[in-house]
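> Okay, structure incoming, though there's no sequence with it:
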């Protein structure tokens, strides 16, 4: 049985640029930064409050991807259509203000939603993320079904 998510990944243009963004702008910690024998760089970061979680920053290309696949992934990144997921915060407005002051590009200011308060930001590679301050009904299926009109349930 799966017990939790340990590693998630996102594609980035440049390892060092992405590392600087996540560490300097978002306040993440480096978990691992090593180059393997085959030339693959294993670079993971994570929020200090979640020390066992690793967010892998991966540049498309060998040895993981052939040239065609790497080109496709870079095209999708350039379009800004890839999402790296949703990050939780205890105070969305405060985190928004802190990150904005550090130069993080926000696509949406904090907005009240049925599940809490949400802002949306982009990383230096064009990936977008939701920043959520979840409320007490965020994980209540019935409340979310009512809020969103039963769409997508069943």
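Received, thanks. This one's a predicted model, so the numbers in the text were calculated from it and none came from an experiment.
> Please count neighbours and contacts with C-alpha atoms only from this point.
Fine.
> For residue 92, give me its contacts.
110, 117-119, 131-133 (Cα atoms under 8 Å, 6 or more residues apart in numbering).
> Nearest residue to the middle of this structure?
Centroid-nearest residue in the chain: residue 84, 3.6 Å away (criterion: Cα atoms, centre = their mean).
> what sits against that residue?
Here residue 84 is in contact with 9-10, 127-129 (Cα under 8 Å, 6+ apart).
> Got another one to weigh against that:
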């Protein structure tokens, strides 16, 4: 049936600001940035070879296309191999972060993007 996750959509107020946040503050790469009419489709990923991408979709465009669409943010959990380095780099770039928390399954912290959406970054230990 379903064999992989392909994309996660994040609804943003300003696509340029969102793209800048993800590429400049989190070191993501832009996989697609294409425009057709009023639609601008932006996909970013941690690296070029990554299959799963984050789609930075214009919140107001989605509301106009689908008035009943829920554009409120959902939790996205990202993963890193070195939580301390990621934490320190984000903090040095002005990203709003919480303190690192240690849970039985992982160490983690949350951070906010340019639209105040929260994300969770965790270092999994398998």
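All right, it came through fine. The model shown is predicted, which means the values in this text are computed figures rather than measured ones.
> quick one: TM-score?
Overlay of the two chains. TM-score (TM-score structural alignment, normalised by the length of the second structure): 0.89; 125 aligned residues with a Cα RMSD of 2.1 Å.
> follow-up on the earlier one: gap between the residue nearest to the centre of the first structure and residue 26 of the first structure?
According to Cα to Cα, to the nearest Å, residue 84 of the first structure stands 14 Å off from residue 26 of the first structure.
> which element is the aligned partner of residue 91 of the second structure in the first structure on?
Aligned counterpart of residue 91 of the second structure in the first structure: residue 100 (TM-score structural alignment). According to DSSP states H and E, residue 100 of the first structure maps onto helix 92-101.
> Now tell me what touches the biggest strand by length in the first structure from outside.
Identified as the longest strand of the first structure according to DSSP state E is strand 105-113. Residues outside strand 105-113 of the first structure that contact it (Cα under 8 Å, 6+ apart): 92-93, 96, 100, 117-123.
> any idea how far the residue nearest to the centre of the first structure is from residue 135 of the first structure?
For residue 84 of the first structure relative to residue 135 of the first structure (Cα to Cα), the value is 22 Å.
> Over to residue 127 of the first structure?
Residue 127 of the first structure sits 25 Å away from residue 135 of the first structure, going by Cα to Cα.
> end-to-end on stretch 41-59 of the first structure?
Start-to-end, stretch 41-59 of the first structure (Cα to Cα) is 9 Å.
> Helices of the first structure, start to end?
15-20, 67-79, 92-101, 141-147 (DSSP state H).
> Nearest to residue 40 of the first structure among those would be which one?
Closest approach to residue 40 of the first structure among these is made by helix 15-20 (11.1 Å; Cα to Cα).
> What are the buried residues along that closest one?
15, 18-19 (16 or more other Cα atoms under 10 Å).
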